[in-house]
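Enquirer: structure here, sequence nowhere to be found:
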C-alpha cells in the first residue's frame, strides 16, 4: 500500500478547494492508498526569515531554525510515496499560507536534503472567482517542484464554472494516481 500525502491550503473548509480535496482523497483511498491529509491553514507556520544573509541552517544542515509545524510536515512529505498539492487561487498564485510553507520547503530540500527529489506529484489549483488564475498558479507550483527535483504527474485546474464535471474527474484522477504509484508510471513525468 502506497502512502500519499494530500497537502492543501484554503481558509474555507466548505468551499471549492475543500471539495476538490475530498474528491481526490476519496479516489486515492478507494484505490487502496494510505492517505494523510495536511491542512496548512490549521498549522502554525511562519514565513522564512532569510537568516544568516539569506542562507542559514537550511543551506548548511537542511533544517530550519524556526520552531513551528514545518519540520513535522516536511517529514511527512519525505515519507510519502506520492504528494497531492492543492491550493486555492489568490491573485493567480497559491495562498499566502501555501507560499510561506513552500518557500521554506524549497530552501531546505533543494539546497541540501533532496528528500523529495523524483517524487511524482499531482497539482490542483481551485479558483472561485473568474478562474483565470488557475493556470498561472499551477505554473508557480510546478516551478517550485522543479527546484526540488519533483515531477508533476498531472496538473488540474478547478473553477466554479467546471466544478460539476471536474469534481467527479478528481475522484477518478485519485484512483489513477494511486494505481500508478503502486504499479509504476508508463512514461517519464
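Expert: Cool, the structure landed. Note that the coordinates shown come from a computational prediction; the quantities given were computed from them, not determined experimentally.
Enquirer: make it CA atoms for all contacts and neighbour counts henceforth
Expert: Fine.
Enquirer: which stretches in this structure count as strands?
Expert: 3-9, 34-39, 82-88, 120-127, 151-159 (DSSP state E).
Enquirer: mean neighbour count and distance to residue 134 added to the ones you listed, as TSV?
Expert: Output for the strands of the chain, formatted as TSV (neighbours: other CA atoms under 10 Å; distance: least, CA to CA, whole Å):
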stretch	mean neighbour count	distance to residue 134
strand 3-9	24	14
strand 34-39	16	20
strand 82-88	27	9
strand 120-127	25	5
strand 151-159	20	6
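Enquirer: want to compare, so here's the second one:
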C-alpha cells in the first residue's frame, strides 16, 4: 500500500473521520481461539447491536498479519504508520466507524497480545489527531464510541482493570469516547459461555443499549 505524507494523506483521513457512520460498527476480536468464550459473548452483543439497527463488520485479529509497534516515531510527522501489513486496511475502517467493539479474553490481567498489538498500532491515529489539532482541523465527534467485551477465567476483584484502562486510551486514540463494557468472570472451560443463557441475554441487551 502506498504511504503518503501529511499534505496528501491527512485531509483524506480527515474526510473519512467526518464521514463516519454512527450506525456502522466494527467488532475486533482479540482472542487467538476461534469460536471461544469471548467470541460467543461478542456474537450475543452484536445480536443486540444489529437489532438496534447497527451495521456490523467483524475482524478476527489472529487471521491478520499485524506487526507490533516498533516505536520508530515514523507516524509523528505524518499521522501514518510506516509498517506495511494488514493494519493498513483497518485504519480506514476504524475512522469510518461510529462504534467499535474490542473483544478479548483476559491474559494475566490484561488483553491478549493480539488485541494489545492492535491498540499499540493505533498510536498512528493518536499522532494523526494531534497533527490535525495543531492545524485547527480536528473536531471530536461525540457520537463515536468504543465498547469493551472481556471474559476472564478467574474471579479476581481487579481482573478487568488493566483491560479497561487499555481500552479507554485506545479508543481515545481512535477519536472515540468510552461507551462502556460488558465483562464476564469465571469462564474457565471451553464452551462455558455458550451454556450461560442468562448472561448471553444480558449481553444482547447491552448491545442494544450500546447503540443509544
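Expert: The structure has been received and is ready for your questions. Keep in mind it's a predicted model, so treat the numbers as computed, not measured.
Enquirer: got a markdown table for the strands of the first structure, with distance to residue 168 of the first structure too?
Expert: Shown next, in a markdown table, are the strands of the first structure (distance: least, CA to CA, whole Å):
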| stretch | distance to residue 168 of the first structure |
| --- | --- |
| strand 3-9 | 17 |
| strand 34-39 | 19 |
| strand 82-88 | 16 |
| strand 120-127 | 14 |
| strand 151-159 | 11 |
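Enquirer: how much space between the counterpart of residue 36 of the second structure in the first structure and residue 79 of the first structure?
Expert: Here residue 36 of the second structure is matched to residue 15 in the first structure, going by TM-score structural alignment. Residue 15 of the first structure sits at a distance of 29 Å from residue 79 of the first structure (criterion: CA to CA, to the nearest Å).
Enquirer: now residue 96 of the first structure
Expert: When residue 96 of the first structure is compared with residue 79 of the first structure (using CA to CA), they lie 25 Å apart.
Enquirer: how about residue 149 of the first structure?
Expert: Applying CA to CA, the value for residue 149 of the first structure to residue 79 of the first structure is 16 Å.
Enquirer: neighbour count winner among the two?
Expert: Using other CA atoms under 10 Å, the more surrounded residue of residue 149 of the first structure and residue 79 is residue 149, with 18 against 14.
Enquirer: excluding chain neighbours, what is closest to the more buried one?
Expert: Nearest non-adjacent residue to residue 149 of the first structure, counting by CA to CA, 6 or more residues apart in numbering: residue 117, 4.3 Å away.
Enquirer: check residue 200 of the second structure too.
Expert: Nearest to residue 200 of the second structure is residue 44, by CA to CA, 6+ apart, at 5.7 Å.
Enquirer: thought residue 152 was touching the residue nearest to residue 149 of the first structure, still the case?
Expert: No. In this structure residue 117 of the first structure lies outside contact range of residue 152 using CA atoms under 8 Å: 11.5 Å.
Enquirer: gap between the equivalent of residue 76 of the second structure over in the first structure and residue 154 of the first structure?
Expert: Matched to the first structure by TM-score structural alignment, residue 76 of the second structure sits across from residue 59. Remark: distance between residue 59 of the first structure and residue 154 of the first structure (CA to CA) = 30 Å.
Enquirer: check residue 40 of the first structure too.
Expert: In terms of CA to CA, residue 40 of the first structure sits 21 Å off from residue 154 of the first structure.
Enquirer: not counting sequence-adjacent ones, nearest residue to residue 66 of the first structure?
Expert: residue 46 (7.5 Å).
Enquirer: OK, contacts around the corresponding residue of the second structure for the one you found?
Expert: Alignment note: residue 46 of the first structure maps to residue 67 in the second structure; criterion TM-score structural alignment. Residue 67 of the second structure makes contacts with 83, 85, 117, as judged by CA atoms under 8 Å, 6 or more residues apart in numbering.
Enquirer: the first one: how many residues sit nearby?
Expert: Taking other CA under 10 Å as the neighbour definition, residue 83 of the second structure ends up with a count of 19.
Enquirer: gap between the aligned partner of residue 159 of the first structure in the second structure and residue 56 of the second structure?
Expert: Under the alignment (TM-score structural alignment), residue 159 of the first structure pairs with residue 185 in the second structure. Look at residue 185 of the second structure and residue 56 of the second structure: by CA to CA, they are 26 Å apart.
Enquirer: same deal with residue 154 of the second structure?
Expert: For residue 154 of the second structure relative to residue 56 of the second structure (CA to CA), the value is 30 Å.
Enquirer: same check, this time on residue 66 of the second structure
Expert: Taken as CA to CA, the span from residue 66 of the second structure to residue 56 of the second structure is 22 Å.
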